[in-house]
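A.B. asks: model the following, please.
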Amino acid sequence: MSPGYGVFTVSLDFELYWGVRDKRTINEYGENLRGVRGAIPEMLRVFGDHDIHATWAVVGFLFCNDTAELKASFPAKLPTYERPGLSPYEYIHENASLDGLYHFAPELIKRLAGQSGQEIGTHTFSHFYCLENGQNLDQFEEDISAASRMAAAHGLSMKSLVFPRNQWNEKYLSSLPKFGVQCYRGNQTGRIYEASDAAGQGRVKRAVRLVDAYLNLSGHNTYTFDSCIPRAPFNFPASSFLRPYARKLAILEGLRLRRIKKAMTHAAVNKRLYHLWWHPHNFGKDVARNIEFLEKIAEHYRALNRTYGFRSLNMGELSQLGETHGKQ
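C.D. replies: Got it, this is the predicted structure:
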């Protein structure tokens, strides 16, 4: 049963260096990571000004104040990835003291949790890769349990999950409710967005996804509410990744904005779900330009809200709506 209006959902994968550690060094990506602490308050300002509700899927490590607290919080079972360098625990053991600027953010999480409409979800405890060879369900459950304990220690309960690298694993879904997780963000439809391990994300796929951000190759990727809630945990799939400003592609910014606005309008008119996502560190460089772009999206949302009753709900609020409709 449809709620009778379209929904604009925003989710952000908040991970700092834990999300890029196996791909980039701090020297290579430090500017983006340092910029997060200035970008998040600006995002919150935009969200507050336009009444946009968002889910912040937080890597559990970020709750810690320092390396000692992090090491004391390790789960009983650690991931045994086959590919070298994937496990963050090896990296932690190799570094006696981790720089908090890149690895921890308890003060930012507290600020996020304190703003109306903002939900703290989980991005797993350790940025756990659910489709990489070597890891298993027991290790995943220990990871989610550790994330749940960490959140509880800060007075939070996490109802929403975003799988790192979008590696959602259907075999793991049935485990989520026992940890209080009610919903997750699935992937966009189509072969270019299929969940896979890193080996399955080749250059051609990435190139086509880049073009799709500017030109409509895959469709609007909006969803009926009923299709998201056939069973728990609910799947609120991604519609679009909000790519950051790119100087080399600056001439195409109008196309990028039009692509997003048209999909939002499609969702509003047809009473469907549109789910936009990105990482805070995507805005860490060229902050002003990225915030300006976000403002335009937010203004379009408010116009659709006035005209069509389009509403902004975070993933947790969508789950509550799903539970209500499931009882009818």
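A.B. asks: can we go C-alpha only for contacts and neighbour counts from here?
C.D. replies: Will do.
A.B. asks: what about the longest helix in this protein?
C.D. replies: Counting residues, the longest helix in the chain under DSSP state H turns out to be helix 26-50.
A.B. asks: next helix or strand past it?
C.D. replies: Downstream of helix 26-50, the first helix or strand assigned by DSSP states H and E is strand 54-58.
A.B. asks: which helices and strands sit right next to that following strand?
C.D. replies: strand 7-14, strand 118-122, strand 160-161, helix 315-326 (3 or more Cα pairs under 8 Å, 6 or more residues apart in numbering; DSSP states H and E).
A.B. asks: any chance you could map the helices in the chain?
C.D. replies: Going by DSSP H, the chain shows helices at 26-50, 67-72, 88-94, 100-103, 106-113, 137-153, 203-212, 225-228, 253-270, 287-308, 315-326.
A.B. asks: buried residues, the fourth one. List them.
C.D. replies: Going back to what we said before, that points to helix 100-103. Judged by neighbour count (16 or more other Cα atoms under 10 Å), helix 100-103 contains these buried residues: 102-103.
A.B. asks: ok, now the second one?
C.D. replies: Judged by neighbour count (16+ other Cα under 10 Å), helix 67-72 contains these buried residues: 67, 70.
A.B. asks: do the same with the fifth one
C.D. replies: Across helix 106-113, burial judged by 16+ other Cα under 10 Å covers 106, 108-109, 112-113.
A.B. asks: Throw the helices of the chain into JSON lines and include distance to residue 15, thanks.
C.D. replies: What follows is these, written out as JSON lines (distance: least, Cα to Cα, whole Å):
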{"stretch": "helix 26-50", "distance to residue 15": "10"}
{"stretch": "helix 67-72", "distance to residue 15": "15"}
{"stretch": "helix 88-94", "distance to residue 15": "12"}
{"stretch": "helix 100-103", "distance to residue 15": "8"}
{"stretch": "helix 106-113", "distance to residue 15": "11"}
{"stretch": "helix 137-153", "distance to residue 15": "13"}
{"stretch": "helix 203-212", "distance to residue 15": "21"}
{"stretch": "helix 225-228", "distance to residue 15": "26"}
{"stretch": "helix 253-270", "distance to residue 15": "24"}
{"stretch": "helix 287-308", "distance to residue 15": "18"}
{"stretch": "helix 315-326", "distance to residue 15": "18"}
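A.B. asks: before we compare anything, build this one as well:
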Amino acid sequence: MALKPLLSKINFLLSRSPKVETCPDPSRFIPQGYKTVLLISADFELAWAWQYAKRNPDPLVHAREMAHIERKNIPQIVKFCEDFDIPITWATVGHLFLEKCSRENGSAHPGIPRLRPFENDYWRFEGDDWFEHDPCTDYRQAPEWYCPDLIEQIVSSPVAHEIGCHTFSHIDCRDEICPPALLKAELEECNRLAGRLGLELKSFVHPGHNIGNLDVLAQEGFTSFRTDYRNVLGYPRKHANGLWEFEQTAEFVLRKGWSIGYHIHRYRTIIQRAMESKTVCVLWFHPSFDPVVVEQILPAVFSFIRKNKEQIWVTTHGKYVDWLERNR
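C.D. replies: You can find the predicted model right below:
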């Protein structure tokens, strides 16, 4: 076994990761009758997440491939959510709401300011138009860039999912990269499109976990965001601007060097530790993950959650914030 997967197993066995925090009064964060709160969110992106991925020799081809995997996985994920009554917060790239779009005087979405060239841990953008790859057609011709069909499937599900926000075009939101006016324009467009479906966006996830412009989020009516600074079973923190921060516990992903059985054991154990410690468990995933996660890992973990539903409050980011605000 490679060193990194082995060290991860050792740290997990020793309860070093995720770290378990303590609180003198867990009832401030865990509703009466439950032992843990479980939040599960998905970064719903299609091709937008990968178009400038710097670790791939042909990012655009890779982006389309990942979008096709995501489109195949999501209906199965929605079905398992219905089978096991698991609500998810779908942090959705706003462009996916569109059935179609077009260029105006040669420009896609001219009302949204453009990012300047930048580089971060995951992306390298060297052009002058962030929307240069937008096909400006429709979801039938370019299903990698739009998906009102999948959003409709999620919204119409009998499970009470939440549609959250992941910006309009999957931008880097850090203060030094993204001017406040840019994020404001992106969020306004997301809210406009969601509003056409009768949806109110409250929960936010920064693309690439590039955290920034938190005051803009609060000003635009958002109530929470998720971070990945560490893996923790802990408790949410409220910022001065009113936003609640949810620290991640673990990502659903297929890791090299781990068996399917170990993946299942690990996620079940994390949730069990959350119950034993009376902490909040924050799980998340990219729907473009390896289909093996959908086919073999999620059903086993979801089954464990359902068997322990009397002890686990499985809810969305938005509903949890509502409870937190009522019970402060």
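A.B. asks: closest one to residue 234 of the first structure among the helices of the first structure?
C.D. replies: helix 225-228 (5.9 Å; Cα to Cα).
A.B. asks: and the aligned partner of residue 322 of the second structure in the first structure, what is it in contact with?
C.D. replies: Matched to the first structure by TM-score structural alignment, residue 322 of the second structure sits across from residue 320. Contact partners of residue 320 of the first structure, counting by Cα atoms under 8 Å, 6 or more residues apart in numbering, are absent.
A.B. asks: for residue 75 of the first structure, see how far away residue 320 of the first structure is.
C.D. replies: 30 Å (Cα to Cα, to the nearest Å).
A.B. asks: residue 268 of the first structure now?
C.D. replies: For residue 268 of the first structure, the distance to residue 75 of the first structure - Cα to Cα - is 43 Å.
A.B. asks: neighbour-wise, which of these two wins?
C.D. replies: residue 268 (25 against 19; other Cα atoms under 10 Å).
A.B. asks: now that one: closest residue in space that isn't a chain neighbour?
C.D. replies: residue 6 (4.6 Å; Cα to Cα, 6 or more residues apart in numbering).
A.B. asks: run a quick neighbour tally on that neighbour.
C.D. replies: 29.
A.B. asks: list the contacts of it.
C.D. replies: Residue 6 of the first structure neighbours (Cα under 8 Å, 6+ apart): 267-274, 309-311.
A.B. asks: can I get those in a markdown table with distance to residue 151 of the first structure?
C.D. replies: Shown next, in a markdown table, are the contacts of residue 6 of the first structure (distance: Cα to Cα, whole Å):
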| residue | distance to residue 151 of the first structure |
| --- | --- |
| 267 | 33 |
| 268 | 34 |
| 269 | 37 |
| 270 | 37 |
| 271 | 34 |
| 272 | 31 |
| 273 | 28 |
| 274 | 28 |
| 309 | 34 |
| 310 | 31 |
| 311 | 28 |
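A.B. asks: list only buried entries from the residues you listed.
C.D. replies: Buried, going by 16+ other Cα under 10 Å: 267-268, 271-274, 309-311, out of these.
A.B. asks: between these, which is nearest residue 231 of the first structure?
C.D. replies: residue 273 (17.1 Å).
A.B. asks: map that closest one across to the second structure for me.
C.D. replies: Matched by TM-score structural alignment, residue 273 of the first structure corresponds to residue 280 in the second structure.
A.B. asks: OK, contacts around that match?
C.D. replies: Residue 280 of the second structure neighbours (Cα under 8 Å, 6+ apart): 29-30, 36-39, 233-236, 274.
A.B. asks: nearest residue to it in space, please, no chain neighbours.
C.D. replies: residue 37 (4.9 Å).
A.B. asks: for the one you found, give me its contacts.
C.D. replies: Contacts of residue 37 of the second structure by Cα under 8 Å, 6+ apart are 30, 279-281, 312-315.
A.B. asks: looking at the first structure, which of the residues you listed hold up?
C.D. replies: Retained in the first structure: 279-281, 312-315, out of the contacts of residue 37 of the second structure (criterion both residues aligned by TM-score structural alignment, their matches' Cα atoms under 8 Å).
A.B. asks: contact partners for residue 305 of the first structure?
C.D. replies: Residue 305 of the first structure neighbours (Cα under 8 Å, 6+ apart): residue 311.
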